[in-house]
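Undergrad: I need the structure of the sequence given here:
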Amino acid sequence: MKNSSHFSESESNQALINEWKPIWVHQAVSGDLFFVVPLLYHVALYVNPTVERGFDDRYCISNLHLAQKAALEFDENGEIRYWQKWHNRNLSVIGHHAYLPNNPPDPEFAEFEVLWDADVLRSEYPYPRYR
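TA: Sure thing, here's the model as predicted:
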């Protein structure tokens, strides 16, 4: 497991690491803790995971590098970017727009616009096992 700044593998954190088995950990200046966990075709970025498998937020992002970028930029802009699915809000991004599950993928039915293009990011940041 790779660590970013501020997070140590102390004995008190070992149970958390053993439970989640993250491939990357980052503690933001805000104190928020980020774990990246691999999935079949992308990675999950968890915010403030707990030993009981709880968390504040979960995002699906196309690969580890992009999830790291999102977590590290959180310190600058206070939000997670580059996600293709935000599980807590049940939103998915197609192109530059976030949609609820039953909304047609047409910009007029989008919940809001995002600053990235999820379709381009999946191409630029492919998941290694998906190639």
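
Undergrad: going forward, measure contacts between C-alpha atoms and count neighbours the same way
TA: Fine.

Undergrad: Quick one: neighbours of residue 74, just the number.
TA: 17 (other CA atoms under 10 Å).

Undergrad: what secondary structure does it sit in?
TA: Assigned with DSSP: H, G, I helix; E, B strand; the rest coil, residue 74 falls in the helix class.

Undergrad: now it: how far from residue 68?
TA: Distance of residue 74 to residue 68, computed by CA to CA, to the nearest Å: 10 Å.

Undergrad: Check whether residue 12 sits in a helix, strand or coil.
TA: Quick answer, by three-state DSSP: residue 12 is helix.

Undergrad: how much space between it and residue 18?
TA: 11 Å.

Undergrad: Check residue 65 too.
TA: Counting by CA to CA, the separation of residue 65 from residue 18 is 22 Å.

Undergrad: again with residue 35
TA: For residue 35, the distance to residue 18 - CA to CA - is 12 Å.

Undergrad: Which one of the two is surrounded by more residues?
TA: Higher neighbour count among residue 35 and residue 18: residue 35, with 26 against 10, using other CA under 10 Å.

Undergrad: Now show me the structure for the sequence below, then we'll compare the two:
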Amino acid sequence: ELMKFDCGGGAAVLGAAKAIAALEPPGVEAHFIVAACSNMINAKAYVPSDVLTASNGKTIEVMNTDAEGRLTLADALVYADRAAGCEKIMELSTLTGSCMVSLGKQICGVWTGNDVLAKEVEQASLMTGEKSW
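TA: The predicted structure follows:
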């Protein structure tokens, strides 16, 4: 109702940034990007069937106006890939209720096309006790 869970991913990123800064691990360069936006209703708000252009030039048709986080996240990922020149990108978000229905509230879903990165996330999950699937 008050959209408090919508900031979960950004809050987790800021928490990770604080922890890594405190630990100062040698040889680690980390960039933290939070795709924050305001979700206000006004005459300029987009509506279903609007077509928006992302920062990489791809177009996105709006099917659900409650998906604003996905749009800002897409641009943040493009920025991380292009401008920040990141070797690995970890994305944290609370975008889909279906993940919570499938895995529950105590397990995070992990998706990647990179088997090496998937293994690293799995190992970190086991080391920290943070459950992932």
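
Undergrad: Put one on top of the other, what's the TM-score?
TA: Put the two chains on top of each other and the TM-score (TM-score structural alignment, normalised by the length of structure 1) is 0.27; 73 aligned residues with a CA RMSD of 5.7 Å.

Undergrad: So which elements touch the helix or strand hosting residue 35 of structure 1?
TA: Using DSSP states H and E, residue 35 of structure 1 sits in strand 33-38. Judged by 3 or more CA pairs under 8 Å, 6 or more residues apart in numbering; DSSP states H and E, strand 33-38 of structure 1 is in contact with strand 24-27, strand 43-47, helix 64-77.

Undergrad: got the angle for it vs strand 43-47?
TA: Using axes from the mean of the first three to the mean of the last three CA atoms, to 10 degrees, the inter-axis angle of strand 33-38 of structure 1 relative to strand 43-47 is 160 degrees.

Undergrad: how big is the angle separating strand 33-38 of structure 1 from helix 64-77?
TA: Relative orientation of strand 33-38 of structure 1 and helix 64-77, computed by the same axes, to 10 degrees: 160 degrees.

Undergrad: Give me the buried stretch members for strand 33-38 of structure 1, please.
TA: Buried residues in strand 33-38 of structure 1, counted by 16 or more other CA atoms under 10 Å: 33-38.

Undergrad: between those, which is closest to residue 122 of structure 1?
TA: Using CA to CA, residue 38 is the member of those that lies nearest residue 122 of structure 1, at 15.3 Å.

Undergrad: Look up how far residue 112 of structure 1 lies from that closest one.
TA: Residue 38 of structure 1 is 28 Å from residue 112 of structure 1, by CA to CA.

Undergrad: With residue 85 of structure 1 instead?
TA: 13 Å.

Undergrad: quick one, which of these two is more surrounded?
TA: The neighbour count for residue 85 of structure 1 versus residue 112, taken as other CA under 10 Å, is higher for residue 85 (21 against 13).

Undergrad: for the more buried one, what are its contacts?
TA: 59-61, 91-93 (CA atoms under 8 Å, 6 or more residues apart in numbering).
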